[in-house]
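Student: pasting the structure only:
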C-alpha cells in the first residue's frame, strides 16, 4: 500500500512544483513587460483605435438606425454629434487632469467608461437613450485620448520615439479611415448595434493591459487644479460646438449667433483669466504657443480634420444614395483609404527625421487635397466604384504622411510637466476643427444641394407627362435642409390612382434629379476642404527645422528638483 502511495505523493509533488514554476514564469514575464514601452504602446493603441474608430463608424450605419429606432433626422444628427461635442469640450481638461493625477489612472477610467457606454449604446431602445450614451462615450474618449500621445512621449527615449510615434500615426490614420469599412461589414453581416458591441472586448483587454503593464502613476504637477479655467473653457467650447452643430438647423437665427458670440465672450474671459494664471499651473500654458511649430501643427491638425470630414460626409451619401451601394459595398470601396494610410504611416515617421517633417507634411496634405480634387472630377451618376479607388488610395497615402510627423513636431519641445496639457490642447483643437468642418461642409453641401435640386427639377420636368410637371417641380422647392442616405425617397409623391407607367416615369425623373443634384453640390463641397488643405500646405512652409536636444530627451519621469527647474524654464 505504501509502495503505491509513494508514486502518488511524488506525482503530486511534481505537479505542484511544475505549477509553482509555471506561476513563477508567468510572474516573471509580467514583470518584464511591466513598464516596457512597446507593451504600453500596444495597450495605448487599442484605446486610441476605439475612440477614433467611433468618430467615423457611425456614419455608414445611419440608414439602419433610422429604420430600427424610428429616429428623426435631427436625432440621427445628434447621435453623431453628441460624441464629438463631449469629446471636444473635455479634452483640454482631461489632458490637464492626467498631468495632475496620473495619466495611467485617467486612461484606465476613460477606457472603462467608454466600454460601458458602448455596451449601453448597443442596448439602447430609442434615439434619446442612444444620444445620451453617445455623449457618455465622448466623455470616456476625452479622458483617455490625451493620455495616449502624452504617455508615448513620456515612456519612449528620444532614439526610439520616432518609431513609436510612427506606430501611433498608423493607428491614428487607419482607425479613422477604417471606420466606414468596419461599420459596413458589421451592419451588413450582423446589426447596427455591433458597431458599439465591437468595443467591449477591446475595452476589456485594454483595461487589463493598462492595470498590469503600466507603471505606477507619477504626478509631475503638485499644485492646485485650475477649476475656473476648466469651467470657462468647457462653457466656451460647448457654446461654440453647439452653435456650429445646430446653426444650419435653425437657419443661423439670432439665438444661434448669440451662442457663437457668447462663446467668443467666454473664450475671451478664459484667455484673460489664463493670462493671469501662467505662474500658477494654468489649464492652457501660453508658453506652448511660443513654439512656432506647436502653433502651426495645431492648424495643420484642423486642416486634416477638414479633409477627413469633407471626404466622409459627401462620399458616404454618394456611394449609398447616388450609386445605390449597400453599407458593406460602400465600406469596401473606401478600403483603399485605409490601405494607403497603412503603407505610408510608418515610413513617414522615419523620413520626417531625415528630410524634415515640413516636407513630409506638405506631401501628405498635397496628396490628400489632390485626391479630393480627383474625386470631384470623376464622381458622376452611373459611374463605377472603380473610378474612386485610385484617388482614395492617393488620399490614404497622404493621410499616412501627416499623423506621425505632426505628432512628433507638436510634442517635440514640450517639457515633461506639460505633455498632458499639450496633448489635450492639440486633440481639443483638432476636434473643434472637426465640429467646424462638419458645420461648414454640411452647410455648403445642404445649401448647394437644395439649389441644385430646384435647377435639376426644372431641367428634367420634360421627362414627365405635362399634367404632372408643375407639381413635380414644386415638390423640390421645399428641399429638406438636412441630408440623409434615404434622400432619394424624398421625391414627389404621386396619387394612388396614377397609372403605373406614369408613376414609374415620375420616380425615375425624381431619382435623376436627386443624383445629378447631389453631384452638382458635391463638387463645391469638396472644394472647401481642398482650399483648407491648401492653406495647411502653405502653413508648413513656416515650420522650422528643430536643432538641438528635445525638451524631454529621455522620456523619463523627472525628480522634484527637475520639475522645479522645468517650471522655471517655462
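Tutor: Sure thing, it's come through. Nothing here was measured: the structure is a model prediction, and the numbers come from that model. Residues are numbered from 1 along each chain as shown.

Student: okay, CA-based contacts and neighbour counts for the rest of this
Tutor: Fine.

Student: which residues touch stretch 244-259?
Tutor: 81, 239-240, 242-243, 260, 435-436, 438-439, 443, 481-482 (Cα atoms under 8 Å, 6 or more residues apart in numbering).

Student: rerun that using 6 Å as the cut-off
Tutor: Stretch 244-259 is touched from outside by 239, 243, 439, with contacts defined as Cα atoms under 6 Å, 6 or more residues apart in numbering.

Student: buried set for it?
Tutor: 244, 245, 246, 247, 248, 256, 259 (16 or more other Cα atoms under 10 Å).

Student: From these, pick the one nearest residue 54.
Tutor: Closest approach to residue 54 among the buried residues of stretch 244-259 (Cα to Cα): residue 245, at 18.0 Å.

Student: Following the helix or strand encompassing the closest one in sequence, what is the next regular element?
Tutor: In the assignment (DSSP states H and E), residue 245 maps to helix 227-246. Once the chain leaves helix 227-246, the next helix or strand it forms, by DSSP H and E, is helix 254-275.

Student: now that following helix and helix 227-246, what's the angle there?
Tutor: Interaxial angle of helix 254-275 relative to helix 227-246 (axes from the mean of the first three to the mean of the last three Cα atoms, to 10 degrees): 150 degrees.

Student: Buried ones in helix 254-275, by neighbour count?
Tutor: By 16+ other Cα under 10 Å, the buried positions in helix 254-275 come out as 256, 259-264, 266-267, 269-271, 274.

Student: Below is an additional structure, to be compared with the one above:
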C-alpha cells in the first residue's frame, strides 16, 4: 500500500516461542526501525515523485501505474512467505539479506537507463521489503518480553509512521533541488546503518520446527495477482478491455482459484490457512481492510498527483500537504486502541470509515484554482480523523477474530490485504492518470466519490459482521 503509514497490522507482534530478553535492546530496536523505515519511506515518497519519474522516462499511463505497483505486487504477495522464511532460515539472516537486496535495487532505480530496468529494480525492492518487514517485527517479538515488548512494538510503529510522514516532504525537496534519482540514494546510508547494527548486535532467532514455507502458494499468489493487476492496469489505462487484457484477467482468476485449491490441500501448513475464514468476523475484517485501505491507497496516489499536475504545486509543497494524515493518525491511534479495548471494535470500525467517506466526498471541492486551507485541508482532516479512529481497533479486532494459533498469520495476512487493496486501486486509476488539466480534476472527483462508496461499504461490513463484546488486547501489549 502506498501510504505514509505502516499497514493496519504491521504493529501487531506475532506470538513467538522465545521469551529471553536479548542483550543490547536499544540497538536491536534501532536496527529494526531502520530496516522497516526503508519500506515505509519508499512507499510514501513515490506518490510525490511519480510525475517527475513519468516525465523523465516518457512513461505511458499504464507504465506510470507500474512505477508504484511493481513494488507493491511482490510486497503484497510475498509478505507472509517472507515471515515464514525468517522462521525457518533465521529472522536476522533473512532481514539482512532483504535490506541488502532492497539497497542494491534502490541504487539500480537511481541509475536505471530505461523504464524497463527501473521497473525491474522496483520489483526487486518489493521483494526485499517482503523479506525485511515481517522479520524486523518478528525480531522485536523474539527480543523483548512483557511490557518491554509492547513499548518496543509501539515505538517501532510510531517511528515508521513518522518516517513515512516526513518522506514525501523530504523527497519533494530532493526532487525540486537535485532530481528524483536521489530519493532512492537516500536509502543507502539508512540501510548501511541497519546492516552494521544488525550484523553486530541482533541475535538470531527463528522457529526451525515449523513446516517448510508454502512455496507453491507463494508462486500462485504472485503470478495470479500479477496477472490480475496487469489486466486491470491495461484496461483502465486504455478505457476498453482488449483481448490480451481479458486473457490476463482470466488467467489471474484461474490462478487465484488454483491458489485456493493448494491452500485447502495444505490445511494448517498453508501460507493462508483457510480455517481462519470460518470466523465471520475475520471475513468481515478482511473485506473491511481491502476496501478501506484500497480507497486510502488510491487517494494517496491521486491527491499529490493532482496537486502537482493540475494545481501547480511543487513536489515539496505537495509532500507537505499530506502531513496532517500521519500526524493525526499517529496522535489519535493510541487512545483509540484503549477505547476499543473497553467498548469493542464494532463502533470505532463503523464510525471511522463514515468520517473517511465524508472526507472523500468533500474532496470534490479540490480543483486547479482552490486554496489549500479551504479545499484540500478540510477533507484531509476528516479522512485523517476517521483513519485515526479505525487503525488501532482494526489490529485488535483481527487478533481477536481467530484462534491464538493463527494470530501471527492473521496479522500478516491483514497487512498484505491492506497493500493488495492499494495495488488493485492503483491498477484501476488509469482513467484518472490519463487525463490532463481540468479533465484530470474532473476524473479525480469521480474517483473521490468512488472511494467514498468504498469507505461506506467498509463501515457497513464492520457494523454487520462484528459482535458487540469487548475485544481482547493484542499480543505483546501490557
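Tutor: In hand now; what should we look at? Because the structure is predicted, anything quoted here is derived from the model rather than measured.

Student: Any idea what the TM-score is?
Tutor: Superposed pair, TM-score by TM-score structural alignment, normalised by the length of the second structure: 0.84. Supporting alignment: 456 aligned residues with a Cα RMSD of 3.2 Å.

Student: follow-up on the earlier one: which residues in the second structure does the helix holding residue 245 of the first structure match up with?
Tutor: The aligned range for helix 227-246 of the first structure in the second structure is 215-234, by TM-score structural alignment.

Student: Tell me roughly how far that stretch lies from the first structure on average.
Tutor: In the superposition with the first structure, the average deviation recorded for stretch 215-234 of the second structure is 2.4 Å (mean Cα distance after the TM-score superposition for the first structure).

Student: now do stretch 325-334 of the second structure
Tutor: Stretch 325-334 of the second structure differs from its equivalent in the first structure by a mean of 2.3 Å after superposition (mean Cα distance after the TM-score superposition for the first structure).

Student: Just the residues contacting that stretch, thanks.
Tutor: Contacts with stretch 325-334 of the second structure, where a contact means Cα under 6 Å, 6+ apart, come from 165, 384, 388, 392.

Student: what would these look like in TSV with secondary structure, distance to residue 21 of the second structure and neighbour count?
Tutor: Output for the contacts of stretch 325-334 of the second structure, formatted as TSV (DSSP: H, G, I helix; E, B strand; the rest coil; distance: Cα to Cα, whole Å; neighbours: other Cα atoms under 10 Å):
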residue	secondary structure	distance to residue 21 of the second structure	neighbour count
165	helix	31	27
384	helix	37	26
388	helix	32	28
392	helix	26	29
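
Student: among the residues you listed, which two are most distant?
Tutor: Of all pairs drawn from the contacts of stretch 325-334 of the second structure, the one with the longest distance (Cα to Cα) is 165 and 392, at 17.8 Å.

Student: Translate residue 534 of the first structure into the numbering of the second structure.
Tutor: Counting by TM-score structural alignment, residue 534 of the first structure corresponds to residue 456 in the second structure.

Student: cool, and residue 200 of the first structure?
Tutor: Pairing criterion TM-score structural alignment: the partner of residue 200 of the first structure within the second structure is identified as residue 188.

Student: Please report the distance of that match from residue 111 of the second structure.
Tutor: Residue 188 of the second structure sits 13 Å away from residue 111 of the second structure, going by Cα to Cα, to the nearest Å.

Student: of these two, who's got more company?
Tutor: residue 188 (18 against 15; other Cα atoms under 10 Å).

Student: For the more buried one, identify the helix or strand it belongs to.
Tutor: Here residue 188 of the second structure is assigned to helix 187-201, by DSSP H and E.

Student: try residue 454 of the first structure
Tutor: Using DSSP H and E, residue 454 of the first structure maps to helix 419-460.

Student: so what's the counterpart of residue 360 of the first structure in the second structure up against?
Tutor: Superposed on the second structure with TM-score structural alignment, residue 360 of the first structure falls opposite residue 348. Residues in contact with residue 348 of the second structure, defined by Cα under 6 Å, 6+ apart, are 389, 390.

Student: so residue 121 of the first structure, which of the three states?
Tutor: Using DSSP: H, G, I helix; E, B strand; the rest coil, the structure places residue 121 of the first structure in helix.

Student: Number of residues surrounding the aligned partner of it in the second structure?
Tutor: Counting by TM-score structural alignment, residue 121 of the first structure lines up with residue 109 in the second structure. Here the count is done by other Cα under 10 Å, and residue 109 of the second structure has 25 residues near it.

Student: where in the second structure is the aligned partner of the helix or strand just after the helix holding residue 454 of the first structure, by residue range?
Tutor: Per DSSP H and E, the first helix or strand lying C-terminal to helix 419-460 of the first structure is helix 466-474. Using TM-score structural alignment, none of the residues of the second structure align to helix 466-474 of the first structure.

Student: helices or strands up against helix 466-474 of the first structure?
Tutor: Helices and strands touching helix 466-474 of the first structure, as assessed by 3 or more Cα pairs under 6 Å, 6 or more residues apart in numbering; DSSP states H and E, are absent.

Student: Please name the residues that touch residue 456 of the first structure.
Tutor: residue 513.

Student: Now which residue in the second structure aligns to it?
Tutor: Residue correspondence to the second structure (TM-score structural alignment): residue 456 of the first structure is left unmatched.

Student: I'd say residue 529 of the first structure and residue 309 touch.
Tutor: No: using Cα atoms under 6 Å, residue 529 of the first structure is not in contact with residue 309; the gap is 8.4 Å.

Student: and residue 27 of the second structure, how many neighbours?
Tutor: Residue 27 of the second structure has 16 neighbours, counted by other Cα under 10 Å.

Student: Which strand or helix spans it?
Tutor: Element membership for residue 27 of the second structure (DSSP H and E) is helix 25-57.

Student: Tell me which other helices or strands that helix touches.
Tutor: If you count contacts as 3+ Cα pairs under 6 Å, 6+ apart, helix 25-57 of the second structure packs onto helix 115-143, helix 146-177, helix 187-201.

Student: so that helix versus helix 187-201, what angle?
Tutor: Going by the same axes, to 10 degrees, helix 25-57 of the second structure makes 160 degrees with helix 187-201.

Student: Mean distance between the very next helix or strand once past helix 25-57 of the second structure and the first structure after superposition?
Tutor: Next helix or strand after helix 25-57 of the second structure toward the C-terminus (DSSP H and E): helix 61-89. Once fitted to the first structure, helix 61-89 of the second structure is off its aligned match by 2.6 Å on average (mean Cα distance after the TM-score superposition for the first structure).

Student: and the angle for helix 61-89 of the second structure with helix 25-57?
Tutor: If you take the same axes, to 10 degrees, helix 61-89 of the second structure sits at 160 degrees to helix 25-57.

Student: Strands along the stretch 251-400 of the second structure, start to end?
Tutor: Assigned by DSSP state E, counting those that start in this stretch, the strands in the stretch 251-400 of the second structure number zero.
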